[in-house]
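Colleague: what would the 3D arrangement of this be:
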Amino acid sequence: MSRILAIDYGTKRTGIAVSDPLRLIAGGLVTVETRQLEKWLADYFARENVGTIVLGKPARMDGTPSETWRFIEPLAARLRQAWPDKEVVFHDERFTSVLAHRAMLESGIGKMARRDKALVDKISATIILQSYMEFNQ
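Modeller: Below is the predicted model:
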């Protein structure tokens, strides 16, 4: 079975999480510089069998798209064109940063580590992936 890869897109950094091959467990993988994202994905897809790409869909509280949406839509189009064999889907990412900070706090991660935005991005991607997997089971 193929893995599911989740992307928490940011204008500077992008968090990435991936499922195990059985699609049971979501785990944070890495945070990459956004300008290197598509090259990183090409390298990863050459090594791993990924069937679905989940993009966090940024939205405001009223459900309307947030400012970041203008970057996400073109990214989705590029991903679909570059890898037509992979399903590209969107999943609500509201509150993922808040949940990531809460998870870090509850896990006992120190104050300095909690300021690591790359770690927050990776945890946010994991939350997006876990939510997507729970919603689609």
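Colleague: C-alpha from now on. contacts and neighbour counts both.
Modeller: Fine.
Colleague: list the buried residues for stretch 84-92?
Modeller: Neighbour-count burial for stretch 84-92, counted by 16 or more other C-alpha atoms under 10 Å, picks out K86, V88, F90, H91, D92.
Colleague: what's it in contact with?
Modeller: Contacts of stretch 84-92 from elsewhere in the structure, counted by C-alpha atoms under 8 Å, 6 or more residues apart in numbering, are 50-59, 76, 79-80, 128, 132.
Colleague: so Y9 sits against I72, correct?
Modeller: Yes: with contact defined as C-alpha atoms under 8 Å, Y9 reaches I72; the gap is 7.4 Å.
Colleague: got the contact list for the closest residue to E48 other than its chain neighbours?
Modeller: Nearest-residue entry for E48: R3, 7.9 Å, with adjacent residues in sequence omitted and distances by C-alpha to C-alpha, 6 or more residues apart in numbering. When the contact criterion is C-alpha under 8 Å, 6+ apart, the partners of R3 are V18, S19, D20, P21, L22, R23, E48, N49, V50, G51, T52.
Colleague: here is the second sequence; please produce its structure so I can put it next to the first one:
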Amino acid sequence: MAKIMALDYGLKRVGIAATDDLQIIASAIGTQPTAHIWEFLKTYLAQNQIEAVVLGDPKNLDGSATDATAPTEAFANEFRKRYPEIELHRMNEVFTSRIARQTMVSGGMKKKQRQQKGMVDQISATIILQDFLSRRSNGLF
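Modeller: The predicted structure is shown next:
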């Protein structure tokens, strides 16, 4: 079975997570500078069988667009052009950064580690992916 990958797209960095081959467990892979995401994806997708990508969809609580919505939409459109064979799903990412920070604190992560900006991005990608897996198992995807 192919993996599912999640991306938390940002203007500076992209948080990345992926499932195991059985699509049960979501794990953080890391972060990549946004400027280098296409090179990373080319290599990663060549080395791994990916069935679908879940992209965080930045929206406000009322569903309106944020400053990050347009760049994320442009990335999604380019992804569909480059990789039409890979399903692209969008997941609302409201509160994922806040949940990621709370997870780091409750998990006992030291303050210095929590201040690494890329750490929040990769945990956010993992949360987005885990949310997708939960919704899919409940028939919502």
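Colleague: H101 of the first structure reaches R114, doesn't it?
Modeller: Yes: in terms of C-alpha under 8 Å, H101 of the first structure counts as a neighbour of R114; the distance is 7.0 Å.
Colleague: who touches both of those two?
Modeller: With C-alpha under 8 Å, 6+ apart applied, the overlap between the contact sets of H101 of the first structure and R114 consists of V120.
Colleague: before we move on, the earlier item: are any of the contacts of R3 of the first structure buried, and which?
Modeller: Among these, those classed as buried by neighbour count (16+ other C-alpha under 10 Å) are V18, S19, V50, G51, T52.
Colleague: picking up where we left off before, mutual contacts of Y9 and I72 of the first structure, please.
Modeller: Listed as contacting both Y9 of the first structure and I72 by C-alpha under 8 Å, 6+ apart are L55.
Colleague: more neighbours, the two?
Modeller: When neighbours are counted by other C-alpha atoms under 10 Å, Y9 comes out ahead of the other of Y9 of the first structure and I72, with 27 against 20.
Colleague: now do the strands in the first structure.
Modeller: Under the criterion DSSP state E, strands of the first structure are mapped to 3-8, 13-19, 26-33, 50-57, 87-92.
Colleague: check the mean deviation of the first one from the second structure.
Modeller: The one in question is strand 3-8 of the first structure. On the superposed models, the aligned residues of the second structure are on average 0.5 Å from strand 3-8 of the first structure, with distances taken as mean C-alpha distance after the TM-score superposition for the first structure.
Colleague: before we move on, what about the last one?
Modeller: Once fitted to the second structure, strand 87-92 of the first structure is off its aligned match by 0.6 Å on average (mean C-alpha distance after the TM-score superposition for the first structure).
Colleague: and that strand, how far out from the chain middle?
Modeller: Taking C-alpha atoms, centre = their mean, to the nearest Å, the mean C-alpha location of strand 87-92 of the first structure is offset from the chain mean by 10 Å.
Colleague: before we move on, what about stretch 44-57 of the first structure?
Modeller: 10 Å.
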